[in-house]
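Novice: Compute the structure for the input listed below.
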Amino acid sequence: MRALFPVMTLLFSGCLAALPDNQSLPVKQACLISEERAIPITLEIARSSEERSRGLMEREMLEPDAGMLFVYSNERRADHGFWMYRTLIPLDIAYLDRQGTIRAIRQMAPCPSGQGRDCPTYRAGVPFYLALEMNQGYFQSRKIEVGDRLSLEPSDCH
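Specialist: From the prediction side, this is the model:
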């Protein structure tokens, strides 16, 4: 067993090293549009399954008007959700349809467990194509609600 420990440690560290460094994700200027205004935000875009799996894990902070957009090529079912395993900061998540309309918003707390299976899943409750994570309280403090939308078009953000 003692001889197995160094091997397991190397394997585990290799798995972590294989996760993409999300600092290198594409960054896009976008805005959230409500009836009243357009709010500019800066988004990291996670498109691949590896990028989405890594998400905002291990981050100690997120800039006030920054977030991460998770993009799926196929619609996700309503029972699909996100968890906060190894995520250190409390987040809001908005689940959006293909056109970027917010269908649901949830608040997510960091999971202190060292085991992913012990972390709760924050289910969307609606089918979705996009998920947008921002600092917890972001949507409420800016009066962004279900029915508002995300635009990745600079011309919409004036």
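Novice: use CA for all of it now, contacts and neighbours both
Specialist: OK.
Novice: Pro40: what secondary structure?
Specialist: At Pro40 the chain is in strand, as set by DSSP: H, G, I helix; E, B strand; the rest coil.
Novice: My guess is it contacts Pro64. True?
Specialist: No: between Pro40 and Pro64 there is no contact under C-alpha atoms under 8 Å: 11.2 Å.
Novice: Now show me the structure for the sequence below, then we'll compare the two:
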Amino acid sequence: MVDLVRRVFSAGLMALALAGCAAKAPVGVNGEPMQRLAVVTASGEHAFWVEIADDEPERQRGLMFRPPLADDQGMLFQWPGEPPREQSFWMRNTPSSLDILYIDPKGRIVSIASHATPFSETPIPSNGAANGVLELRAGRASEIGAKPGDKVLHPYFKP
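Specialist: Okay, the predicted model is just below:
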């Protein structure tokens, strides 16, 4: 009986230890928790933590003056309540190269601008209506096999 109690107690301690190690959402520079997002490609589902830019000051600032993104992090730009439209981004004051994924309201990738040039003020068009934009570290979209038509999973997009 003592052995059973000891095993149950040990299992309980292990469960508590594992729960304490569970991944918590990282916090973005705006002080808010980052959100989970996944990009589904032919190679599988690829998870990211994203900061949300959903108001004009956040969208204008974007990733300006920031160090390079980690492989599992990005920024999701949203236009809540606005219809999808042609989008255009630039890299003003952005010191590291990015992949820019333009996304339609259903979460489908419209187009991808790979390895956008740091500090460039040249507009990078979406080449189609989009209401979401995901920025990732340059080369990351290719690494996961992302292509136009692939799916982005996040509550902002309605399938």
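Novice: which one of Pro40 and Pro64 of the first structure has more residues nearby?
Specialist: Using other C-alpha atoms under 10 Å, the more surrounded residue of Pro40 of the first structure and Pro64 is Pro40, with 20 against 12.
Novice: ok, and the closest non-adjacent residue to the more buried one?
Specialist: Closest residue in space to Pro40 of the first structure, ignoring its immediate chain neighbours: Cys31 at 4.2 Å, by C-alpha to C-alpha, 6 or more residues apart in numbering.
Novice: Which residue in the first structure aligns with Arg137 of the second structure?
Specialist: By TM-score structural alignment, Arg137 of the second structure lines up with Asn135 in the first structure.
Novice: Its match and Thr101 of the first structure: what is the separation?
Specialist: Distance, Asn135 of the first structure to Thr101 of the first structure, by C-alpha to C-alpha, to the nearest Å: 19 Å.
Novice: Ok, Ser141 of the first structure next?
Specialist: Distance of Ser141 of the first structure to Thr101 of the first structure, computed by C-alpha to C-alpha: 19 Å.
Novice: ok, now Met68 of the first structure?
Specialist: In terms of C-alpha to C-alpha, Met68 of the first structure sits 16 Å off from Thr101 of the first structure.
Novice: okay, these two: which has more neighbours?
Specialist: Ranked by neighbour count (other C-alpha under 10 Å), Met68 of the first structure and Thr101 place Met68 first, with 24 against 21.
Novice: Could I get the full set of strands for the second structure?
Specialist: 35-41, 44-53, 73-78, 85-89, 98-103, 109-116, 124-130, 132-137, 151-153 (DSSP state E).
Novice: So what does Ala66 of the first structure match up with in the second structure?
Specialist: Aligned by TM-score structural alignment, Ala66 of the first structure pairs with Gln73 of the second structure.
Novice: Quick one: neighbours of the residue nearest to its match when sequence neighbours are not counted, just the number.
Specialist: Residue nearest to Gln73 of the second structure in three dimensions, not counting chain neighbours: Trp49, with 4.7 Å by C-alpha to C-alpha, 6+ apart. Look at Trp49 of the second structure: counted by other C-alpha under 10 Å, it has 22 neighbours.
Novice: Name all residues that make contact with the counterpart of Trp49 of the second structure in the first structure.
Specialist: Under the alignment (TM-score structural alignment), Trp49 of the second structure pairs with Thr42 of the first structure. By C-alpha atoms under 8 Å, 6 or more residues apart in numbering, Thr42 of the first structure lies in contact with Val27, Lys28, Gln29, Ala30, Asp65, Ala66, Gly67.
Novice: As TSV, those with neighbour count and distance to Phe5 of the first structure would be great.
Specialist: Shown next, in TSV, are those (neighbours: other C-alpha atoms under 10 Å; distance: C-alpha to C-alpha, whole Å):
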residue	neighbour count	distance to Phe5 of the first structure
Val27	16	39
Lys28	16	43
Gln29	15	45
Ala30	21	46
Asp65	14	43
Ala66	19	40
Gly67	23	38
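Novice: Make JSON lines out of the residues you listed and add distance to Phe82 of the first structure.
Specialist: Shown next, in JSON lines, are those (distance: C-alpha to C-alpha, whole Å):
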{"residue": "Val27", "distance to Phe82 of the first structure": "21"}
{"residue": "Lys28", "distance to Phe82 of the first structure": "22"}
{"residue": "Gln29", "distance to Phe82 of the first structure": "24"}
{"residue": "Ala30", "distance to Phe82 of the first structure": "22"}
{"residue": "Asp65", "distance to Phe82 of the first structure": "21"}
{"residue": "Ala66", "distance to Phe82 of the first structure": "19"}
{"residue": "Gly67", "distance to Phe82 of the first structure": "15"}
